[in-house]
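In: Test case, fold it:
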Amino acid sequence: MKAFHWILLYCTAPLLSDVQATYHLMAGDPELMAAQSYAQTRNNGRPLLRTLNPAKTDSQCRSRSLDLVFIIDSSRSVRRGEFEKVKIFLANMVDTLEVGSDTTRVAVVNYASTVKTEFLLKDYFSKLDLKKAISRIEPLATGTMTGLAIKTAVNEAFTEQSGARPRSRNISKVAIIVTDGRPQDQVEEVSASARGKGIEIYAVGVDRADMRSLQLMASTPLEDHVFYVETYGVIEKLTSKFRETLCGVDPCSMGHDCKHICVNSNASYYCKCRKGYILNADKKTCSLKQVKVEVVEDPCKCEARLAFQKQTQAAIQQLTAKHIQIERLENTVGRA
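Out: Next comes the predicted model:
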């Protein structure tokens, strides 16, 4: 019996250690406690449910700055555990981006029968603050007013008052819609209006999502903007796909043929020259700027000179004629 007690203590020690560590972690951060609430539950012997960890970080991309708005479905068909997976997906997406006031800004619009803007583009500029805000989002339940959610995102989240950068900044505006159902309102017209305002729309369908509705919402080409996963359990796999799509690669860092300066233009680049040089016709090489000297002649100079000469010659001729007359007169008088 004594040996059995030792074996029991030996087997349960790691479990007790994990429980103690989890208690201390959550006790230090009440917001994290809420986000980790599902981590201690087991369902019919299944593994522990993955939950949002705001302190976790991942690699980031640096090639694109975005005004990014997530539009997430939290209707009745989305179970509580599934909604937690959506929040993990959002947090993982935040990890892949370079977040900041001058780089990528993030907002979340939550919807069911009603729509709630959880936070705006101007609210959080750090990954940790963003993920804590995501961990506090609660599902709204009931219906699926996707069209209303898109309209709200356009009118509230993508405005300059809410933190969106002006068009003159050329910051990409991106909306990612996550839904598992069929919209109960019209999405075609409102989505077309959003795209017309320069918003690029990605539509992510889960399980029972209506593919036709996803296609009506998304930007073109559809094969790059419509995604489907069978369950919320695998939605995190889309993170790497979006990382490739939204981050891309800085073309200047991958090598270029610019003689002087390479300028990143999102998916492409263009060449510039240093001061004192001009870009050649090949748009790659530079030549020293030639200083063009223009000689401007006074159009009146020649005419004025000729006029003066004519006037002088006429005066001389008149004086000469008078002088000849005087000499003749003097000769006549002398003879008399």
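
In: Only C-alpha atoms from now on, for both contacts and neighbour counts.
Out: OK.

In: Remind me what the longest helix anywhere in the chain packs against, helices and strands.
Out: Counting residues, the longest helix in the chain under DSSP state H turns out to be helix 301-335. With contacts taken as 3 or more C-alpha pairs under 8 Å, 6 or more residues apart in numbering; DSSP states H and E, helix 301-335 sits against no other helix or strand.

In: can you give me the helices in this protein?
Out: Under the criterion DSSP H, helices of the chain are mapped to 2-27, 30-35, 80-96, 127-135, 146-152, 188-196, 211-217, 222-225, 238-242, 301-335.

In: give me every residue that touches the closest residue to residue 153 other than its chain neighbours.
Out: Nearest residue to residue 153, sequence neighbours excluded (C-alpha to C-alpha, 6 or more residues apart in numbering): residue 109, at 6.6 Å. Residue 109 makes contact with 69-72, 115-119, 149, 153, 157, according to C-alpha atoms under 8 Å, 6 or more residues apart in numbering.

In: Now show me the structure for the sequence below, then we'll compare the two:
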Amino acid sequence: MPCGLAKTDLVFILDSSTSVTEENFVRMLQFCKDIINSADTDGGSVRVGAMTFGSVTEVQFNLNSFSKKHYLFDAIDEMTRVSGNSNVADAIRAARKRMFTLENGDRPDAENVIMLLTDGLSNINSQLTIPEAKFAHLQGIHIYAIGIGLSDTREIEGIASEPWQENSFSIRNFEELSDLSESLYMSECQGKHNVRLTWVLLNV
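Out: From the prediction side, this is the model:
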């Protein structure tokens, strides 16, 4: 593909709580692969890490674990679920403290980006979710928050970087992830600064 993300350290945070079926978890994994398909990982511009969360958070692989795209795709396919409730606050805190570190591949001259996907509201430490996101923002981490099938989008809007209208996305179901990834790719190809993505208006 003719375009890709600029120098970026990108961490995917995927909801794997009990409400996410195996089929829908696989759809999230495909979304991750679709997003990085056009990224310059082999050339070193983009590094990718991934985490899953339920009641607890698990680091699946770090930013410096894989540099070749085919290894990244294999690692994404092998990601495991953790199940349980939804502890978004712990996931964001873990990304900030464990993923975006020099030891685990974070680069001082690269933009730090989280792409968080969830199908529900926090039900563990929910009062800490938006404050944890704000701590990440203050640390210079840009957060894109994607809510799937949510009737209340205030939490993902609070998690997303400002302006939230450009950084939070609400879709009706997991099937729409494929359409969202295509829309995000088209935004990347319009010459936006780094990985800043234009607001995608879906028919929700």
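
In: Could I get the TM-score for this pair?
Out: Once superposed, the chains reach a TM-score of 0.88 (TM-score structural alignment, normalised by the length of structure 2), with 192 aligned residues with a C-alpha RMSD of 1.8 Å.

In: Save the helices of structure 1 as a markdown table, and put in distance to residue 203 of structure 1 and mean neighbour count too.
Out: A markdown table is the format used below for the helices of structure 1 (distance: least, C-alpha to C-alpha, whole Å; neighbours: other C-alpha atoms under 10 Å):
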| stretch | distance to residue 203 of structure 1 | mean neighbour count |
| --- | --- | --- |
| helix 2-27 | 35 | 11 |
| helix 30-35 | 26 | 17 |
| helix 80-96 | 14 | 21 |
| helix 127-135 | 20 | 21 |
| helix 146-152 | 11 | 23 |
| helix 188-196 | 11 | 17 |
| helix 211-217 | 6 | 19 |
| helix 222-225 | 6 | 14 |
| helix 238-242 | 12 | 15 |
| helix 301-335 | 76 | 11 |
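
In: Dump those into JSON lines; add distance to residue 59 of structure 1 as well.
Out: Output for the helices of structure 1, formatted as JSON lines (distance: least, C-alpha to C-alpha, whole Å):
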{"stretch": "helix 2-27", "distance to residue 59 of structure 1": "24"}
{"stretch": "helix 30-35", "distance to residue 59 of structure 1": "22"}
{"stretch": "helix 80-96", "distance to residue 59 of structure 1": "5"}
{"stretch": "helix 127-135", "distance to residue 59 of structure 1": "12"}
{"stretch": "helix 146-152", "distance to residue 59 of structure 1": "29"}
{"stretch": "helix 188-196", "distance to residue 59 of structure 1": "29"}
{"stretch": "helix 211-217", "distance to residue 59 of structure 1": "29"}
{"stretch": "helix 222-225", "distance to residue 59 of structure 1": "23"}
{"stretch": "helix 238-242", "distance to residue 59 of structure 1": "11"}
{"stretch": "helix 301-335", "distance to residue 59 of structure 1": "74"}
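
In: For the most centrally placed residue in structure 1, give me its contacts.
Out: The centroid of structure 1 falls nearest to residue 66 when counting by C-alpha atoms, centre = their mean (2.0 Å). In this structure, residue 66 of structure 1 makes contact with 103-105, 171-174, judged by C-alpha under 8 Å, 6+ apart.

In: before we move on, the earlier item: now the longest helix of structure 1, how far from the centre of its chain.
Out: Put simply, helix 301-335 of structure 1 sits 87 Å off its chain's centre (C-alpha atoms, centre = their mean, to the nearest Å).

In: go on, stretch 173-183 of structure 1?
Out: With C-alpha atoms, centre = their mean as the basis, stretch 173-183 of structure 1 stands 19 Å off its chain's centre.

In: and it, which stretch of structure 2?
Out: On structure 2, the counterpart of stretch 173-183 of structure 1 by TM-score structural alignment is residues 112-122.

In: about what we covered before: quick one: the residue nearest to the centre of structure 1 from residue 321 of structure 1, how far?
Out: 94 Å (C-alpha to C-alpha, to the nearest Å).

In: Residue 76 of structure 1 now?
Out: 121 Å.

In: returning to that earlier point: any idea which of the helices of structure 1 gets closest to residue 62 of structure 1?
Out: Of all these, helix 80-96 sits nearest to residue 62 of structure 1, with 9.5 Å by C-alpha to C-alpha.

In: Now that closest one on structure 2. Mean distance?
Out: Its matched residues in structure 2 lie on average 0.8 Å from helix 80-96 of structure 1 after superposition (mean C-alpha distance after the TM-score superposition for structure 1).

In: quick check: that helix aligns to which part of structure 2?
Out: Using TM-score structural alignment, helix 80-96 of structure 1 lines up with residues 22-38 of structure 2.

In: Give me the contact list for the matching stretch.
Out: Defining contact as C-alpha under 8 Å, 6+ apart, one finds that stretch 22-38 of structure 2 is touched by 1-5, 12, 14, 16, 69, 73, 76-77, 117, 174-175, 177-178, 181-182, 184-185.

In: Looking for the alignment partner of residue 174 of structure 2 in structure 1.
Out: So, by TM-score structural alignment, residue 174 of structure 2 is matched to residue 232.

In: follow-up on the earlier one: gap between the residue nearest to residue 153 of structure 1 and residue 155 of structure 1?
Out: Counting by C-alpha to C-alpha, the separation of residue 109 of structure 1 from residue 155 of structure 1 is 12 Å.

In: separation between residue 42 of structure 2 and residue 68 of structure 2?
Out: From residue 42 of structure 2 to residue 68 of structure 2 the distance is 5 Å (C-alpha to C-alpha).
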